[in-house]
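Participant: pasting the sequence and the predicted coordinates here, then a few questions.
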Amino acid sequence: MFKDYGAKDATDLAGLVASGEVDADALLDTALAAMERLNPKLNAVVLVQEEAARAAIRRGLPEGPFRGVPFLLKDLGCEAMDFPSHNGSRLFANTRYALDSAIWDRIRATGVVAFARTTAPEGGVGPATESAVYGGPTRNPWDLSRTPGGSSGGAGAAVAAGIVPAAHGSDGGGSVRIPASSCGLFGFKATRARFPDGPYSGEGWAGMAIDGFLTRSVRDAAAFHDACAGADLGAPYWAPPLGAGHIAAIRRPPRRLRVALCDTTLDGRPIHPDCAAAVHDAARLLESLGHHVEPARPAADIGGMMRAWTDIVACGTALSIRAKCAARGHPLEPGEVENVALGAIDRAAAVSGADYLAAVGRIHAFGRELSAFFDPWDILLTATLAEPPAMIGRFAHTDRDFVHFRTGPGMVFDYSPFCAAFNASGQPAASVPLFWNGEGLPIGVHLATRFGADEELMALCAELESARPWAGLRPPLTV
């Protein structure tokens, strides 16, 4: 195993490849060895394609910022001809693709060496990763009895444990930021439509879903975002153009910002004391850096947004299952999907076309409500989750009542009441690993800003990382 592999970020490893100190094959050997040792306990990495990775090295890797660095693709989206996918579901197991997606084209151009996929819950639904197609739950390297989050839970577990320094994820309701919080990583959700969705879709979940990355460092995320930003040909809409880019932005501190501190949920309910403590700790750090922090929270219809989000995702889940069954020529069979997916089909059947459009309208109205909050404020500071990482099994896909799974007492929205708001509004948001509780579990803090202001938010995250470096904090189960 290459020395100090697990302690280095992707930028460091790429520098070693560029200098000739190590080659891509040796790094891939190291990543595979780490996977062999750690994955039996984590169940995070699946569908290994070592020969595809070796062939990419033999052909000659692109001269991108991460040339030669081992990498993993989420087992949901990021369609790639060399990487079959289960899409988190027995129904979609071993799906192969005739074309590469635009996002994979851009990721590949960074020079990474992708060699496998990472686990995801069925349909990308939920804040845990426990899909039946993988034979068991994915576990958190900080505490194997707890979830690494979802839906990019496998990516979070693999990066936190040091199998790879960075991995692809996606975020339709917090699916990058929830694993980042749960695994002590950096996770950034870009402005809506910042990355391409084609050619397999025009948008995900009425524009609420977007690709992303789980990284140890802000600079790695900044470089991935710069490399992958921009619409693909025929995209239905574009994000506001970037300025000089994320890497340029993190090279200098941002201007001093007005930060609204919210230590409750967005609708005023209390959160776990550890999570509230993380918010206040981050507020003190921001104040010490010269930012202005005051208590405030938005006046927006959070409950209405979540009901609309739930109906849109139910319809999206039902559509994908219906399309798969139509393509193969026979209906869904018993056991092919889990109960949450069946519940989504049930819910979608009760949503008319007019209801669906009303839900999209509610999301758009919410985006305007939430954006109005940022007229006097630059940043909204909250916890990423309302509780520490959940125990395995709490969000298993056993509940066929889809609305209850999302919005029932103690269920997904109570656990994760912050992230989806910014999928709905389309605004950029990040989870930053600044706090660990008394049990040694990471507790992420969440920062959100105005639509299109990705670079300023990334610069703020880099300033926080510089003020309180987290790179040396590693889980018990690690390379």
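Facilitator: Done, it's in. Numbering: from 1, shown residues only.

Participant: from here on, just use CA atoms for contacts and neighbour counts.
Facilitator: Will do.

Participant: contacts only, for Val360.
Facilitator: Ala206, Ala308, Ile312 (CA atoms under 8 Å, 6 or more residues apart in numbering).

Participant: if you rank these by neighbours, which is first?
Facilitator: Ile312 (26 neighbours; other CA atoms under 10 Å).

Participant: can you pull the contacts of that residue?
Facilitator: Trp205, Ala206, Tyr356, Ala359, Val360.

Participant: return the subset of the residues you listed lying in helices.
Facilitator: Members of those lying in helices (criterion: DSSP state H): Tyr356, Ala359, Val360.

Participant: structure B:
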Amino acid sequence: MTTFEEQTTVHAFRDDALGEHDAVGLAEAIRRREVGAAEAARDAVARVRAVEARLNAVEVHMDAPAPDLEAGGVFAGVPTFVKDNTDYRGLPTGHGSVAFAPRAARRHAPFTRQFLSSGVTVLGKTRLPEFGFSPTTEYEDAEPVRNPWGTGHSAGGSSGGSAALVAAGAVPVAHANDGGGSIRIPAACCGLVGLKPTRGRVVANAQSRQLPLDIVGDGIVSRTVRDSAAFLAAAETHWRNPKLPSVGLVEGPSGRRLRIGLMLDSPNGVRTDDAGRAAVMDTAATLERLGHTVQPVQPAIDPRFTEDFLTYWGMLSFLIGVTGRTLGDGFDRRRMDGLSRGLREMYVKKWSSTLGVLRRLKRTREAYAAAFRGLDIVLSPVLAHTTPPIGHLAPTVPFPTLIERILAYVAFTPINNVVGTPSISVPAARVTDDGLPIGVMFSGRPGDERSLLEVAFALEADRPFRRIQDL
């Protein structure tokens, strides 16, 4: 495999139609006819080509289609990508796996239609680790997706391809989804905003809605809070869940003074590293300066939560091994990677515990709700330690070591997936000693994405997020 120096920084920002616009800004420029939508798509393709040899973020390229501006939408004419675990008509859906030959999708997935309703122009599909199981986008026999802030480091996972393209400036936003942190982890690694919505906020993911516990939510990764807010409002315009309060368009900080819980270490006992702790404490000090109240909180989560989530994770790999022939031609579960195989084999030994695991996981919402009594949101790290180098979490690492490393890294995000609550990663003011971004996370009550977006807007306004093009 090709190697890169750890501190190589890669970006595609230049003086072209995309400029330094976020998605809202680019769509406004297209509406004002300052740039053309076809020109924006062409220049995005050129940007992707300029960085792809270094980042390895794209699974499927499309010839830039003619943008459909007649359909309108808040992101009308904005070029983007769909993650390669979601069907886009005419393109294969490979799920990051070599265990089968994917077929071209016959129709758009329901979420794809919701995403397209915002007006975006899709240029292709982004890479993910096999079946989205890993918090890094790496493979056994292929180049990893690399972090544009430092190509020797992980871009996160499982939406690593999307995050790498957005962070590098190739496109303003890209599709991502999150079944255990897969929007928020790559957002944290790549200095982006990543909002996992409340369960049921967007249309259900085609795979997870058939499971006993739906842990997956779809969304985007973006460079600005207003893009994430605009997408959520646009998604509601396409389809709104009547069981949830409407979010509407959040356009900035509110005047409300929030009661914020501060959680520095994971409820599962994993201690956050010094850099992550410092980033969260800096953020807490900023929030207090802005008039909010911050107080310690530690949810009383069942001590078996981590083991239960791991068992459920293994069940998903087992089910793919059983039903994989529906994904494409020639499915061979023996060709699944080391992480997928290890999870499946682990579950086979524990399958009899499935009902108890599901029962306990579903009860997690009670402990989560209890932790929120008297609070509006909770501030925590996204991850227990900062972005690892390529190889640390690769599927070639022996499974016992690999799973130990993953659990020591992904210690905060899965709770929101199990409970179904909204959670957002935003870049912290502090970076690592070698200049990599650090994310901080805000988690909210069910249906309260508004509070998360408002506090994210407040932080962005107080100390604008660091930009890769300024390095």
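Facilitator: Great, that's in hand. Since we're looking at a predicted model, the values are computed, not measured.

Participant: just give the TM-score of the two.
Facilitator: For this chain pair, the superposition-based TM-score is 0.91 by TM-score structural alignment, normalised by the length of structure 2; 457 aligned residues with a CA RMSD of 2.4 Å.

Participant: aligned to Asp211 of structure 1, what sits in structure 2?
Facilitator: Aligned by TM-score structural alignment, Asp211 of structure 1 pairs with Asp218 of structure 2.

Participant: what secondary structure does its match sit in?
Facilitator: Following DSSP: H, G, I helix; E, B strand; the rest coil, Asp218 of structure 2 is assigned to strand.

Participant: leaving out the residues flanking it, which one is nearest to it?
Facilitator: Counting by CA to CA, 6 or more residues apart in numbering, Asp218 of structure 2 lies nearest to Asn177, which is 4.1 Å off, once chain neighbours are set aside.

Participant: next up, the contacts around the residue most central in space within structure 1.
Facilitator: Nearest residue to the geometric centre of structure 1 (CA atoms, centre = their mean): Val176, 1.3 Å. Counting by CA under 8 Å, 6+ apart, Val176 of structure 1 touches Gly150, Ser151, Ser152, Gly169, Ser170, Gly187, Phe188, Lys189, Gly212, Phe213, Leu214.

Participant: tell me which element the last one is part of?
Facilitator: Take DSSP states H and E as the rule and Leu214 of structure 1 turns out to sit in strand 210-215.

Participant: what angle do strand 210-215 and the following helix or strand past that strand make with each other?
Facilitator: Beyond strand 210-215 of structure 1 in the direction of the C-terminus, DSSP H and E gives the next helix or strand as helix 218-228. Helix 218-228 of structure 1 and strand 210-215 meet at an angle of 150 degrees, taking axes from the mean of the first three to the mean of the last three CA atoms, to 10 degrees as the criterion.

Participant: out of everything not next to it in sequence, what's closest to whatever residue of structure 1 lines up with Ala109 of structure 2?
Facilitator: Structural correspondence for Ala109 of structure 2 with respect to structure 1 (TM-score structural alignment): Ser101. Of all residues not flanking Ser101 of structure 1 in the chain, Glu79 sits nearest, at 5.1 Å (CA to CA, 6+ apart).

Participant: could you count how many residues lie near that neighbour?
Facilitator: For Glu79 of structure 1, using other CA under 10 Å, the count is 27.

Participant: now for it: which residues touch it?
Facilitator: Applying CA under 8 Å, 6+ apart to Glu79 of structure 1 gives the contacts Tyr97, Leu99, Asp100, Ser101, Trp104.

Participant: same thing with Ala209 of structure 1?
Facilitator: By CA under 8 Å, 6+ apart, Ala209 of structure 1 lies in contact with Ser170, Asp171, Gly172, Gly173, Arg192, Glu203, Asn423.

Participant: over to Ser117 of structure 2?
Facilitator: Ala71, Gly72, Gly73, Ala234, Ala235, His238.

Participant: show me the two of the residues you listed that sit farthest apart.
Facilitator: Farthest pair in the contacts of Ser117 of structure 2 (CA to CA) is Ala71 and Ala235. Separation: 14.4 Å.

Participant: more crowded one of those two?
Facilitator: Taking neighbours as other CA under 10 Å, Ala71 of structure 2 and Ala235 compare with Ala235 leading, 23 against 13.
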